[in-house]
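Peer 1: I would like the atomic coordinates for the input below:
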Amino acid sequence: MHARALLRRTFANPVSAVYPGVVGASLVFEAAAAVSGDPGFVGVWPFLLTAPASLLFAMVGAAVGGPAELSYWFLAGGVVVSALVQAFALGALTETVRGRFRRTATREDPRHHVTVSGNAEGPPPLPVEGLRTGGANRI
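Peer 2: Alright, predicted model coming up:
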């Protein structure tokens, strides 16, 4: 996969562009709450927004270094990496679903001369000789 396709799937559609922004806003809110006083349960939201990847990242970090050795920066980095991985997954899923809808919307039904999306093409044109058969059918 090329870098351009990776970036397109991660940031170039509305779903995968909004998701990292929401996670980033929750991290900023968590940092502001930690600086201003007792953060309470504010620190849970970034993990819940990026679960299950961030929780797996925290579990691996706790298994390697021990739960007492986990720093805020390690956990915040895990949340950021998890948000980027999941934004890519959301972008790939969105592109796949849109591609399927695009393919089915342009498929034609030859029996009715109507596309599946509902655009009427009308009946096939009649030959010019068929219009001038008699005196009553003249245009």
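Peer 1: CA only for contacts and neighbour counts going forward, please
Peer 2: Will do.
Peer 1: chain center to the helix or strand containing Gly24: distance?
Peer 2: Element membership for Gly24, per DSSP states H and E: helix 14-36. Distance of helix 14-36 from the chain centroid (Cα atoms, centre = their mean, to the nearest Å) equals 18 Å.
Peer 1: swap in stretch 56-64?
Peer 2: 27 Å.
Peer 1: Just to check, Val114 is in contact with Thr106?
Peer 2: No: Val114 is beyond contact range of Thr106, at 10.3 Å (criterion: Cα atoms under 8 Å).
Peer 1: the more surrounded of those two?
Peer 2: Using other Cα atoms under 10 Å, the more surrounded residue of Val114 and Thr106 is Val114, with 16 against 13.
Peer 1: one more to line up against the first:
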Amino acid sequence: MAASSRSLTTAFRHCLLNPVALGYLALVAAVWVWIGVDLLFVDHQDASFAAVWGFLVTAPASLLFLTLPGPAVWAGVAVAAVVQAAVLGAAYRGFAGRLRHRAGTV
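Peer 2: Predicted structure coming up:
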């Protein structure tokens, strides 16, 4: 039982620790920093729609959390970013593995 949970955490870590997943998380962090700067330091006559970019950059997974009440929406955006980074990382690992396999057999 412990070996299977250890292998699951290892697989999750391998999905998150590659250039594509880390680049996506850096992009999400940069967008949220920009949103914070816009909300705190920029004067607007009307409402700012900067926070919409936080949902767009983590869509479609973040859109599942829009119906949650209160601050749970923002936690859902963070969860969505990590889930999508893991999916992108798994796709990268699969694609890189196929390229390595093809290069080894040809």
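Peer 1: Drop the TM-score for these two in here.
Peer 2: The TM-score (TM-score structural alignment, normalised by the length of the second structure) is 0.81; 97 aligned residues with a Cα RMSD of 1.6 Å.
Peer 1: quick revisit: going by contacts, tell me the helices and strands next to the helix holding Gly24 of the first structure.
Peer 2: With contacts defined as 3 or more Cα pairs under 8 Å, 6 or more residues apart in numbering; DSSP states H and E, helix 14-36 of the first structure has these neighbours: helix 3-11, helix 44-49, helix 72-106.
Peer 1: buried sites along it?
Peer 2: 15-17, 19-20, 23-24, 26-27, 29-30, 33 (16 or more other Cα atoms under 10 Å).
Peer 1: Switch the helices and strands packed on helix 14-36 of the first structure over to JSON lines; also include distance to Gly65 of the first structure.
Peer 2: Shown next, in JSON lines, are those (distance: least, Cα to Cα, whole Å):
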{"stretch": "helix 3-11", "distance to Gly65 of the first structure": "31"}
{"stretch": "helix 44-49", "distance to Gly65 of the first structure": "19"}
{"stretch": "helix 72-106", "distance to Gly65 of the first structure": "11"}
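Peer 1: and the residue most central in space within the second structure, what does it touch?
Peer 2: A centroid search over the second structure (Cα atoms, centre = their mean) returns Ala81, at 2.6 Å, as the residue closest to the centre. Ala81 of the second structure makes contact with 25, 28, 58, 61-62, according to Cα atoms under 8 Å, 6 or more residues apart in numbering.
Peer 1: can you rerun that using 7 Å?
Peer 2: 25, 58 (Cα atoms under 7 Å, 6 or more residues apart in numbering).
Peer 1: State the distance from it to Phe65 of the second structure.
Peer 2: 12 Å (Cα to Cα, to the nearest Å).
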